[in-house]
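Q: Just to be clear, the model below is a prediction. Sequence and coordinates:
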Amino acid sequence: MFGAFRPTSVAQGGLLWKTPWKLSVTRKANARSRLKKVDAVIEAVRSSGVQCSALEHALKLPKEHEMPAKDKYTVFSPHEKGYRKGIHKVPKWTRLTLRTNPKGF
């Protein structure tokens, strides 16, 4: 078929989203720095004296240095084999708070 709708290698079964199965060292470092920046913002808001329910919820979350590596880089997923999947497999994972996971997984 020719023209605007001719089949390409992607349309013929190639990978459309080439997401690696594990995080690279650079992406892990960027995730850690993001967590540290969020911790700094929470601490700055707390020290300014602001009172709100969002701040109370944020103070209950673990800090970056308190989190085990398993919780920093993976999230709970009931559909995965080991019930965990990499954070980079979650849509919009850089904008979500993924600090809490079910205990025991």
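A: Everything's here; your move. Numbers count the residues shown, from 1 in each chain.
Q: drop to CA atoms for contacts and neighbour counts, all remaining ones
A: Will do.
Q: Relative to H88, how far out is P20?
A: P20 is 9 Å from H88, where distance means Cα to Cα, to the nearest Å.
Q: higher neighbour count, the two?
A: For P20 versus H88, neighbours defined as other Cα atoms under 10 Å are more numerous around H88 (20 against 10).
Q: now that one, nearest residue through space, not along the chain?
A: Computed as Cα to Cα, 6 or more residues apart in numbering, the closest residue to H88 that is not its neighbour in sequence is L23, at 7.2 Å.
Q: Pasting the second one now:
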Amino acid sequence: MFGVFRPSPVSMGGLLWKVPYRLSPTRKSRVRLRLKAVDDVISTVQASGVHCKALDRALELPKESEMEARDKYTTYSPKGRDFRKGVHKVPKWTRLTLRTNPKGF
């Protein structure tokens, strides 16, 4: 079929951009590197002597080495199974801090 009715990737296979079920090992390592980079920035700003409210909030967050694996790779979701979902399914998950979760989840 040609022209207007030719098959497209969307009509042939569903969604064009599919989200994988779980994080691959390389994406997990990038999550850890990103968390470590944020920890380095926080420690550098603290060492420079700057004091502000944002730094106080950042110092309350756990470091990458202190976090459990489920907190690194999943986040709280009231609709998710067991109230958790993978961080890669959160929109803009590389820009948000997902280090804090409600207690008990």
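A: Here it is on my side, so go on. Values in this document were obtained by computation on a predicted structure and should not be read as measured data.
Q: what number of residues lie near the residue nearest to H88 of structure 1?
A: When neighbours are defined as other Cα under 10 Å, L23 of structure 1 has 17 of them.
Q: And for K22 of structure 1, the neighbour number?
A: Neighbour number of K22 of structure 1 under other Cα under 10 Å is 15.
Q: quick one: contacts for it?
A: G86 (Cα atoms under 8 Å, 6 or more residues apart in numbering).
Q: Please, which helix or strand holds it?
A: For K22 of structure 1, there is no host helix or strand (DSSP states H and E).
Q: what does the one 10 residues further on give?
A: With the criterion set as DSSP H and E, the secondary-structure element containing R32 of structure 1 is helix 25-48.
Q: Can you name the residues in contact with that helix?
A: L55, A58, L59, K63, E64, K72, Y73, T94.
Q: compared with structure 2, how much does that helix deviate?
A: Here the mean offset of helix 25-48 of structure 1 against structure 2 after fitting is 0.3 Å, by mean Cα distance after the TM-score superposition for structure 1.
Q: Perfect, that will be all.
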